[in-house]
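S.K.: Need coordinates for the following:
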Amino acid sequence: MNTESKRQQRFAGVIQQDLGELFQREGGAWAPGAFITITRVRMTPDLAIARVYLSFLNTKQAKDDLANIKSHANEIRYKLGARIKNQARIVPHLEFFLDDTNEYVEHMDKLFDEISKEPRQPE
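M.R.: Model (predicted):
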């Protein structure tokens, strides 16, 4: 398993916080009506690429909203650069991914509920 260095983790935290504030203020322009949460940011070892995982609440078309955000990636990167210009030498390229952890948890909960409802076999 590939572990991230402290430097990568620290920079990912900065990116996550600043992107979170950016999406809170301006996310409605890219995904109208959706509440967007940045669940995780992973940095490449050279800090040139940030893989940003987004979770969408209050929307039925999360994939469409994600596609819209991807199409505005350069604009988002520019606005992020204005925020972190004093903290980083380069502004990383942003790659956005859908974080479907909540859907996976709900699916697993349903499976466990179905299993618990099945009659037990005598031993």
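S.K.: Could you use CA atoms for every contact and neighbour count after this?
M.R.: Will do.
S.K.: which stretches of the protein form helices?
M.R.: According to DSSP state H, the chain carries its helices in the segments 6-30, 62-71, 73-84, 101-117.
S.K.: Of all those helices, which one is nearest residue 36?
M.R.: With Cα to Cα, the closest approach to residue 36 among the helices of the chain belongs to helix 6-30: 6.7 Å.
S.K.: before we go on, could you also do this sequence so I can check it against the first one:
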Amino acid sequence: MEESKRQKQVAGLLNEELSDIFLRLGINMIDGGMVSISSVKVTPDLMEARIYLSFFQIQNFKEVLKKIEARSWEIKKMLTSRVRHQLRIMPFLSFFHDDTLDHVFKMENLLNKVKQDDESIRKENEAND
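M.R.: Presented below is the predicted three-dimensional model:
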């Protein structure tokens, strides 16, 4: 089902404000790596916001996700004070790992390997001719 205009507006607002909150609280740099908000999805009733986080150069993303969830009350408190005039009800925040970048890196590695294999086969064929 496609998102409504209001869902997209609320998701955009939450994404913008959460990005600034992460920066202010220092959550964007954890354990020597970077954390960024890749997307925010809001349920049709606007009661839950699913925040998808991308992790860069972080080995144990589950541990970092736990650290962020431990500070979720602080994040929600700051977010509530920022959006209290735009939203009637503050949605429940859920944090998830967005593994899209992991898939992109895996695909790139596979494509590079195929390209290298093709190059070596081409060179072997040229040597045999």
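S.K.: Residue 93 of structure 1: which of the helices of structure 1 is closest?
M.R.: Of all those, helix 73-84 sits nearest to residue 93 of structure 1, with 7.0 Å by Cα to Cα.
S.K.: just checking, what packs against that closest one?
M.R.: Contacts of helix 73-84 of structure 1 with other secondary structure elements, assessed using 3 or more Cα pairs under 8 Å, 6 or more residues apart in numbering; DSSP states H and E, are made with helix 6-30, strand 93-98.
S.K.: Just put the helices of structure 1 in TSV and tack on distance to residue 37 of structure 1 and mean neighbour count.
M.R.: Converted to TSV, the helices of structure 1 look like this (distance: least, Cα to Cα, whole Å; neighbours: other Cα atoms under 10 Å):
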stretch	distance to residue 37 of structure 1	mean neighbour count
helix 6-30	7	16
helix 62-71	12	16
helix 73-84	15	15
helix 101-117	12	11
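S.K.: Would you convert those helices into JSON lines that also reports distance to residue 91 of structure 1?
M.R.: Compiled in JSON lines, the helices of structure 1 are given as follows (distance: least, Cα to Cα, whole Å):
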{"stretch": "helix 6-30", "distance to residue 91 of structure 1": "10"}
{"stretch": "helix 62-71", "distance to residue 91 of structure 1": "16"}
{"stretch": "helix 73-84", "distance to residue 91 of structure 1": "6"}
{"stretch": "helix 101-117", "distance to residue 91 of structure 1": "27"}
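S.K.: If anything else comes up later, I'll come back, but that's it for now.
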